[in-house]
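**Q** Fold the following and give me the result.
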Amino acid sequence: MNIQIFNLSMNTADRDLRKLFSPFGLVTSAEVIRDKLNGRSNCNAMVEMPVDQEARQAIASLHNVLLDGKKISVTELYLGSKW
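**A** Predicted coordinates:
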């Protein structure tokens, strides 16, 4: 399952996300989205967890928690959906 995270601190790194999500199950990827021009975080990220049940538990447990002083939003990414 693909998970999207919003409202991250500029200081949050990929390894921080992997550490945050790993207690819920296997994390196959964790990546802070970065601006292509300057390389700085845009304060959003994607995490991939292969087991849907573990991913849903992570989403339920981590939505609206504080990470690096910011309350993060964690939701399932629906591929193909239009924003």
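**Q** can we go C-alpha only for contacts and neighbour counts from here?
**A** Will do.
**Q** Tell me the secondary structure of Thr75, please.
**A** Here Thr75 is strand, with the state taken from DSSP: H, G, I helix; E, B strand; the rest coil.
**Q** That one reaches Gln57, doesn't it?
**A** No - Thr75 lies out of contact with Gln57 (CA atoms under 8 Å); the separation is 11.1 Å.
**Q** okay, those two: which has more neighbours?
**A** Comparing Thr75 with Gln57 by other CA atoms under 10 Å, the one with more neighbours is Thr75, at 19 against 13.
**Q** how about this one, so we can line them up?
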Amino acid sequence: MKIYVGNLTEYMTEEALKEAFEAFGEVESVKIIKNRFNERSKGFGFVEMPSNSEADKAIKALNGNIVDKKPIKVNHADSGGKKKKKPFRRRSY
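**A** Down below sits the predicted model:
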């Protein structure tokens, strides 16, 4: 199950995030999204856990917890993929 983790500080590392989730079960992967120009964290990331029950426990336990003086947001990641763009319409005058 893919889990969204938001409101992260720019100093959060993937290793520290993995350790937080490993307390609830096996972690397949951790990815903190970074700005491609300066390599700073954008403040969110994703964690993948193979067991849905372990992932649900981690979500319930970690959502709202204070990490680096900020409450993090943890919930199921949207599995819908990219959203459709609205078609471009010209204005008629």
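**Q** which neighbours do Thr75 and Gln57 of the first structure share?
**A** Residues touching both Thr75 of the first structure and Gln57 (CA atoms under 8 Å, 6 or more residues apart in numbering): none.
**Q** How far does stretch 31-50 of the first structure stretch from one end to the other?
**A** 15 Å (CA to CA, to the nearest Å).
**Q** which stretches of the second structure form helices?
**A** Using DSSP state H, the helices assigned to the second structure run over residues 14-22, 52-62.
**Q** so which of those helices comes closest to Gly45 of the second structure?
**A** helix 14-22 (8.8 Å; CA to CA).
**Q** Would you mark the buried spots in the closest one?
**A** For helix 14-22 of the second structure, a neighbour-count test (16 or more other CA atoms under 10 Å) marks 14, 17-18, 21 as buried.
**Q** Would you reformat these as TSV and include distance to Tyr4 of the second structure?
**A** Formatted as TSV, the buried residues of helix 14-22 of the second structure follow (distance: CA to CA, whole Å):
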residue	distance to Tyr4 of the second structure
Glu14	13
Leu17	12
Lys18	13
Phe21	12
